[in-house]
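[1] predicted model follows, preceded by the sequence.
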Amino acid sequence: MEKASFPLMNSHVRQILRFIVVGMSAVAVDCLLYFILIPNLDPNIAKLISYICGMIIAFLLNKYWTFEKKQHTIIQFYKFTLLYVSTLGVNVGVNFFILTHISSITLVGFTIATAASTIINFTIQKWWVFKK
């Protein structure tokens, strides 16, 4: 590998690794709250609440740590919120579809829904929300 491309490669790898750590943290919050709320709420409402809490964690950690955007701009927050509202629909929809048509195992629906929204979120955050 050429020396000039190595720092760029490190930057991308670092972002991916940090995004994974942030994602795991946000998913842990999401999952914990989901399973705390689900005995008392409709699964879709529980998922909505837990997802929003995970979203807040993800915004803060991705902005300041993963993508290292220190400036304070409301535009990033609006873009991030628009993205997460969009992927919230994907997340809840996939969760609902899995639970009603494929498996009644809550963890299966949660995992597949989370994977779908994660792929969308990284791609759009990198190239639109926090782009340089």
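    Thanks, I have it.

[2] CA atoms for contacts and neighbours, from now on please.
    OK.

[3] what helix or strand is the residue nearest the centre of the chain on?
    Centroid-nearest residue in the chain: residue 118, 4.9 Å away (criterion: CA atoms, centre = their mean). Using DSSP states H and E, the secondary-structure element containing residue 118 is helix 106-124.

[4] against residue 14, how distant is the closest residue to residue 16 other than its chain neighbours?
    Spatial nearest neighbour of residue 16, chain neighbours left out: residue 66 (8.0 Å); criterion: CA to CA, 6 or more residues apart in numbering. To residue 14, residue 66 is 8 Å away according to CA to CA, to the nearest Å.

[5] use this one as the comparison:
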Amino acid sequence: MIKRELAVFLVVGSLTVLIDFLTYRSLVWTGWMNIDLAKAIGFLTGTLFAYFANRVWTFGHQEHAPGSVWRFVLLYAITLSANVLVNAGCLALLSPLSIAVQVAFLIATGVSAVLNFQGMKLFVFKASVLMEKS
């Protein structure tokens, strides 16, 4: 079961990262906001997609499980903070490199992906929630 969940999570995560990255780069490119705010908006845009895709496809919750939304919001608030902080830290360390933005994005995304999978598996969409509804 965990192998299937992890495989689907990686597909959903890849799509989520694509949404995040395209939103982030578009906002930076247009100059509508500073890089940290653009990173946060990109992350939150991907989050909307990730909630529904992971709920239904990855973890098999066809119906809304009580409390899953607030647990998801709490998890993503934590991982958003980690994502933005890691991104900013990497940018500060890698600023001389021409690919600093891309490398920082990938590192921040990797950190938040690990935190997100563990949090969704053990906290947001935990198996006991399905059993409680049965």
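    Thanks, I have the structure now. Since the model is a prediction, treat every value here as computed from it, not as a measurement.

[6] care to give me the TM-score?
    The TM-score (TM-score structural alignment, normalised by the length of structure 1) is 0.89; 122 aligned residues with a CA RMSD of 1.0 Å.

[7] ok, back up a step: aligned partner of the residue nearest to the centre of structure 1 in structure 2?
    The pairwise alignment with structure 2 assigns residue 118 of structure 1 to residue 113, based on TM-score structural alignment.

[8] pretty sure that match contacts residue 13?
    Yes - counting by CA atoms under 8 Å, residue 113 of structure 2 does reach residue 13; the two are 7.4 Å apart.

[9] tell me, how many residues neighbour residue 114 of structure 1?
    23 (other CA atoms under 10 Å).

[10] for it, which residues are in contact?
    27, 91 (CA atoms under 8 Å, 6 or more residues apart in numbering).

[11] do residue 105 of structure 1 as well
    With CA under 8 Å, 6+ apart, residue 105 of structure 1 has these contacts: residue 99.

[12] distance of it from residue 95 of structure 1?
    Taken as CA to CA, the span from residue 105 of structure 1 to residue 95 of structure 1 is 11 Å.

[13] elements contacting the longest helix belonging to structure 2?
    Longest helix in structure 2 by number of residues, with DSSP state H as the criterion: helix 2-30. With contacts taken as 3 or more CA pairs under 8 Å, 6 or more residues apart in numbering; DSSP states H and E, helix 2-30 of structure 2 sits against helix 35-53, helix 100-119.

[14] onto which residues of structure 1 does the first one map?
    This points to helix 35-53 of structure 2. Using TM-score structural alignment, helix 35-53 of structure 2 pairs with 43-61 in structure 1.

[15] next, the buried residues of the matching stretch.
    43, 46-48, 50-55, 57-59, 61 (16 or more other CA atoms under 10 Å).

[16] now stretch 5-13 of structure 2
    For stretch 5-13 of structure 2, by 16+ other CA under 10 Å, it's 5-6, 8-9, 12-13.

[17] tell me which residues are up against stretch 12-21 of structure 1.
    62, 65-67, 122.
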